[in-house]
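[1] Build the 3D model from these lines:
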Amino acid sequence: MPTEALSRLLLTREPGEAAVRAWTDEIATDLLGRSSHVREPNFTEIGQDDLASLFTAYDGRFLDGLCGGILGPGTLSFRLSGRMTRAGGKTTRFERRGHTPRFEIAVATSILFDGFGEDDREVTACGLPCRHRLDALQRIFEHELVHLAEFLCWEISHCGRARFRGIARRLFLHRAHTHQLITHSERAARDGIVVGSRVNFAFRGQPLTGRVNRITKRATVLVEDARAPRWSDGRRYARFYVPLEELRLVEADRGA
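    As a prediction, the model looks like this:
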């Protein structure tokens, strides 16, 4: 049975450091040569077809094509997410009674594109240093591929558990199951803007002042407004979603 063969491979295969590095370098070189989007290691564009290409390459090289052999037509899809601002990727198993399970691998583009500036700190993914976006993309995709393979064999997958960590370590040399990528919150904090900060911004030409309630791709800023709904602190706030670059920290809060 293909699932039995895949489970044996996942629990026993250990290519070794030299082979893993050679194979991942080959996959990177091939993607750079074939992709119409990913043309350099610090690429500025990526397409869903690039994720599909990575799946075919990794499945063939590391997993003997077994994942592709188990998956039926139309049961695996890929998504590029600009809304995921903390996780580097996500693999989801969808199941409906009487239907074949289907799967989706999503990769967070916002985190990839926000990192790797000239003055940025070192980025790690799966405990491994990443020189550029392509390194980070591959480590994230490897992590998600382990999730997919576990789903196919055992129907559940948890990256914090020993089985997942063992598979990721043997197959891909991963040292951790988390990523230390640069987030919007980290970038905002460099300018002193954190949750609770008082900030100025303009809305339709009108200057406003409020407090930061949440930071994702944009900041959620609460501005007191007697006409707005009442919040749990008893005050009334209007809520604004403001691009981070449009916020200015209130001077009285600087150095506080």
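
[2] rest of the way, CA atoms for contacts and neighbours
    Noted.

[3] max-length helix in this structure?
    For the chain, the helix that runs over the most residues, judged by DSSP state H, is helix 133-154.

[4] relative orientation of the helix or strand just after that helix and helix 133-154 in degrees?
    Going down the chain from helix 133-154, the next helix or strand is helix 162-172, by DSSP states H and E. If you take axes from the mean of the first three to the mean of the last three Cα atoms, to 10 degrees, helix 162-172 sits at 130 degrees to helix 133-154.

[5] Counting neighbours, show which residues of helix 162-172 come out buried.
    Using 16 or more other Cα atoms under 10 Å as the test for burial, helix 162-172 gives 164, 165, 166, 167, 168, 169, 170, 171, 172.

[6] what's in contact with stretch 104-123?
    Outside stretch 104-123, the residues that touch it by Cα atoms under 8 Å, 6 or more residues apart in numbering are 42, 44, 76-93, 129-133, 136-137, 140-141, 144, 180-184, 217.

[7] returning to that earlier point: now the two most distant members of the buried residues of helix 162-172.
    164 and 172 (11.6 Å; Cα to Cα).

[8] Check the separation of the first and last residues in stretch 79-95.
    Counting by Cα to Cα, to the nearest Å, you get 18 Å between the two ends of stretch 79-95.

[9] Please provide the structure for the following sequence as well, for comparison with the first:
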Amino acid sequence: MIKWEVKSESYILNARNHIKSEFLKLLEINNHSFTANALEGKSILLSNSFIKKLFYLYDDNFLKGQLEKFIGDKMKFSLSKRMTSSGGKSIFSKSVQGYSYEIRISLPVLNNFYLTNSEKRVSGLVVLDHIEALMIIMEHEICHVIEFYNYGQSNCKAYRFKKISIEIFNHKGVYHEIPSEKSLNKKNKSTNISVGDKVKFTFKDKIYEGFVSNITKRATVMVLDSKGQYKDKEGNRYGKWYVPLSNLHK
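    Got it, this is the predicted structure:
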């Protein structure tokens, strides 16, 4: 039986800060890219091994190593490019070889973090960046794993799961509020942004102006830049930006 202590808010916040710091150190030491910015068209690069390391950082700081002790090598980790609505998924399997567990993390949800500048919440908690989003998603999945191990089933909509998530992590909900590209495209059909339009957008408190050269999931905006890679017939140089439609203004 995996047991836990009810954690105070100050303990939880301090532990999260410590885990985030240690996780960033791991990424830096291994030269692993975990940057994402929709404006620059970059995607998150992550691996199963780093999901595993984050899991055991939580195990050490919140559960005194019980997950490693009781589950050990029966715990697997994976990343999904197909999961577009759920931030994570926990899988509990039974076979003749015994039990196995898997935590699967959604790359699309993490990549969508910067599609808008609006406040984001995961499990009812405000998250400031995609790393914090990953961390709270991991906390939610750890609660599933605990419930699977202790009771053989798990349901995040039920009272027992919510009690576990509140006592260990002080979660305020069970869903994430990170917009998907699909939902934003539906929302932005009324923006009347078209190819050729002159537009403005803000990045790091600076306003940029340019014109829309293409629209797919994001708008491609060409911005005058003397050091830009792209050159028109008049010799003007441009930098290319990939911007969510919701961030553009005429």
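
[10] thinking again about what came up before, now do the longest helix of structure 1: which range of structure 2 does it align onto?
    Alignment note (TM-score structural alignment): helix 133-154 of structure 1 is matched to residues 130-151 of structure 2.

[11] Superpose on structure 1 and give me the mean offset of the matching stretch.
    Mean deviation of stretch 130-151 of structure 2 relative to structure 1 after superposition (mean Cα distance after the TM-score superposition for structure 1): 0.5 Å.

[12] Flag every buried residue along that stretch.
    By neighbour count with 16+ other Cα under 10 Å, stretch 130-151 of structure 2 contains the buried residues 130-149.

[13] And it, how far out from the chain middle?
    13 Å (Cα atoms, centre = their mean, to the nearest Å).

[14] Which residues does that stretch contact?
    Taking Cα under 8 Å, 6+ apart as the rule, stretch 130-151 of structure 2 contacts 1-2, 20, 36, 54-55, 58, 87-90, 92, 101, 103, 110-111, 113, 121-123, 127, 153-156, 161, 164-165, 169, 174.

[15] Can you select the buried ones from these in ChimeraX?
    Here is the ChimeraX command that selects only those of the contacts of stretch 130-151 of structure 2 that count as buried (16+ other Cα under 10 Å):
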select :20,36,54,55,58,87,88,89,90,92,101,103,110,111,113,121,122,123,127,154,156,161,164,165,169,174
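
[16] The contacts of stretch 130-151 of structure 2 in strands, which ones?
    Among the contacts of stretch 130-151 of structure 2, the members found in strands (DSSP state E) are 88, 89, 90, 92, 101, 103, 121, 122, 127.

[17] In contact with the closest residue to residue 9 of structure 1 other than its chain neighbours, which residues?
    Take residue 9 of structure 1 and drop its neighbours on the chain: the residue closest to it by Cα to Cα, 6 or more residues apart in numbering is residue 63, 7.3 Å away. Counting by Cα under 8 Å, 6+ apart, residue 63 of structure 1 makes contact with 6, 9, 10.

[18] Could you report the distance from the residue nearest in space to the middle of structure 1 to residue 178 of structure 1?
    Geometric centre of structure 1, nearest residue: residue 88, 1.5 Å, by Cα atoms, centre = their mean. According to Cα to Cα, residue 88 of structure 1 stands 9 Å off from residue 178 of structure 1.
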